[in-house]
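J.: Take this sequence and fold it.
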Amino acid sequence: MSHAIDFDALDEKLFLLQQLVFASKPYCKRQAIGNESDVGEANKDEYWGWIKSLTSNYLIECAVKTRVFHDYLINSHFENDFKKLDANACQGLTIATICKGVFSITLREICNKIIHATRVVLIWNETTNDHYWDGKLLLIGKKGAESWELELYIHDWALAMTRYHKALSDLEGRVYAGQDW
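T.: Next up, the predicted model:
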């Protein structure tokens, strides 16, 4: 059997990732992060540290748990078309853009990229006087000798992951994870 996975905590992290994206702009505005009054005050640096740490930890936790769970289901011969469930979960969303390399944009592959990224860069929206994190990350890594880069859109990815887990829950795929009987 697989590891026991706290799916409620996983769902919570996916929810919080979405909230972080939408909270950034009003938070930065209210705290005057990235504007002229912030010069030399390091408020943006402190905010960057919080966002980078929380986002990285939540992404890694969600990606690893999803991969462990997905591998358990495949190895348990759980009868489902995971590619179709993945595609349905991503329907109408833009979860990522490939900047370099050749690979598919699926939830499983993005989980792999999150896990194996050797560099992770927060992308800030600085198009106006407002500076804030708008939920984009640049993930950079290598697979063998081939370099890859992926721009990840946290809100849409987290929403797709939530849909994917909901579909697996509806099919009772989450019921048996971690059970040893």
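J.: contacts and neighbour counts: CA atoms only from here.
T.: Will do.
J.: helices and strands around the longest helix belonging to the chain, which ones?
T.: For the chain, the helix that runs over the most residues, judged by DSSP state H, is helix 43-75. Judged by 3 or more C-alpha pairs under 8 Å, 6 or more residues apart in numbering; DSSP states H and E, the packing partners of helix 43-75 are helix 7-31, helix 107-116.
J.: got the contact list for the residue positioned nearest the centre of the chain?
T.: By C-alpha atoms, centre = their mean, the mean C-alpha position of the chain lies nearest to residue 59, the distance being 4.5 Å. Contacts here follow C-alpha atoms under 8 Å, 6 or more residues apart in numbering; on that basis residue 59 touches residue 114.
J.: before we go on, could you also do this sequence so I can check it against the first one:
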Amino acid sequence: MTHSLDFVGLNKKLFLLRHLIAGNKEFSRREQQYQGTQAEPSEGWDQHAARLQYMVSNDLIEIAAKFRVMQDTASIQLSSASLRELDHSCLGKRSIGTVLSGDVELTLRESCNKIIHASKFQLIFQNARSAVPRHLYSYWNGICQFSGSQGKNNWRIALDVYRWADAMDCFLEELAGNVDS
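T.: From the prediction side, this is the model:
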């Protein structure tokens, strides 16, 4: 017997991640969260940023690990070439991120490997200005940076989590229709 394939659970996590990204800017504006590059940080900034980093990091690790298990389990029923083709077709012409350093092909499979094996992880925040009431605020822009090494080769990537989650959903939807779960 193989592992259970948690299509529903992964779909839920990906859905919630996209909602978190889409609503984060408005939440940060309303809560007046500011990280403080030109002024003092808001009172709860450190707690806000730490909570967000914890949530996103844990969700990405869980999704990446389950996704890799699904791929490896599905390889019993589908060829490696079919899985690679599905990976590339779900990426389409859109980029899920940027390779900042190292020799990395940023596929869904490889992005999951990088999430799992990263030795450093950070959310990328942006500053904005609210019109009414007028104040500065900072929000997570949906980008995460990961870095680590594979053997003696260092790598660093910036992952667009919203686009990544869309591509992952595409992959899982197609996979669910082609394997026995």
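J.: quick one: TM-score?
T.: The TM-score (TM-score structural alignment, normalised by the length of the first structure) is 0.88; 172 aligned residues with a C-alpha RMSD of 1.9 Å.
J.: thinking again about what came up before, in JSON lines: the helices and strands packed on helix 43-75 of the first structure, plus mean neighbour count.
T.: Putting these into JSON lines (neighbours: other C-alpha atoms under 10 Å) gives the following:
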{"stretch": "helix 7-31", "mean neighbour count": "16"}
{"stretch": "helix 107-116", "mean neighbour count": "19"}
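J.: Of all those helices, which one comes closest to residue 154 of the first structure?
T.: Between residue 154 of the first structure and those, the shortest gap by C-alpha to C-alpha is with helix 7-31, which sits at 6.9 Å.
J.: what comes into contact with that closest one?
T.: Applying C-alpha under 8 Å, 6+ apart, the set of residues contacting helix 7-31 of the first structure from outside is 34, 51, 55, 58, 61-62, 65, 130-135, 154-155, 158-159, 161-162, 174.
J.: Among these, which lie within helices?
T.: In helices, judged by DSSP H, the following of these are found: 51, 55, 58, 61-62, 65, 154-155, 158-159, 161-162.
J.: related to what we said a few turns ago, same list, the helices and strands packed on helix 43-75 of the first structure, but as CSV with distance to residue 72 of the first structure please.
T.: As requested, those are exported to CSV (distance: least, C-alpha to C-alpha, whole Å):
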stretch, distance to residue 72 of the first structure
helix 7-31, 14
helix 107-116, 13
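J.: Among these, which comes closest to residue 125 of the first structure?
T.: Of all those, helix 7-31 sits nearest to residue 125 of the first structure, with 9.2 Å by C-alpha to C-alpha.
J.: Tell me what angle the closest one forms with helix 43-75.
T.: Between helix 7-31 of the first structure and helix 43-75, the angle comes out at 160 degrees (axes from the mean of the first three to the mean of the last three C-alpha atoms, to 10 degrees).
J.: Give me the mean deviation of helix 7-31 of the first structure from the second structure.
T.: By mean C-alpha distance after the TM-score superposition for the first structure, the fitted helix 7-31 of the first structure averages 0.7 Å away from its aligned residues in the second structure.
J.: moving C-terminal of the longest helix of the first structure, what's the next helix or strand?
T.: As assigned by DSSP states H and E, the chain's next helix or strand after helix 43-75 of the first structure is helix 82-90.
J.: and the helix or strand following that next one, what other elements does it pack with?
T.: Using DSSP H and E, the helix or strand that directly follows helix 82-90 of the first structure along the chain is strand 96-100. Strand 96-100 of the first structure sits against strand 146-153, with contacts defined as 3+ C-alpha pairs under 8 Å, 6+ apart.
J.: matching residues in the second structure for the strand it packs on?
T.: On the basis of TM-score structural alignment, strand 146-153 of the first structure is assigned to residues 153-160 in the second structure.
J.: Give me the longest strand you can find in the second structure.
T.: Criterion DSSP state E: the longest strand present in the second structure is strand 135-150.
J.: Which neighbouring elements make contact with that strand?
T.: So strand 135-150 of the second structure, by 3+ C-alpha pairs under 8 Å, 6+ apart, packs with helix 7-31, helix 108-117, strand 120-130, strand 153-160, helix 161-176.
J.: Tell me which of the ones you listed approaches residue 74 of the second structure most closely.
T.: Among those, helix 161-176 comes nearest to residue 74 of the second structure, with 8.1 Å by C-alpha to C-alpha.
J.: And the closest one, what's buried?
T.: Within helix 161-176 of the second structure, the residues scored as buried using 16 or more other C-alpha atoms under 10 Å are 161-172, 175.
J.: and what of stretch 142-158 of the first structure?
T.: For stretch 142-158 of the first structure, a neighbour-count test (16+ other C-alpha under 10 Å) marks 148-158 as buried.
J.: Can you tell me which of the residues you listed is nearest residue 4 of the first structure?
T.: Using C-alpha to C-alpha, residue 158 comes nearest to residue 4 of the first structure of those, at 21.3 Å.
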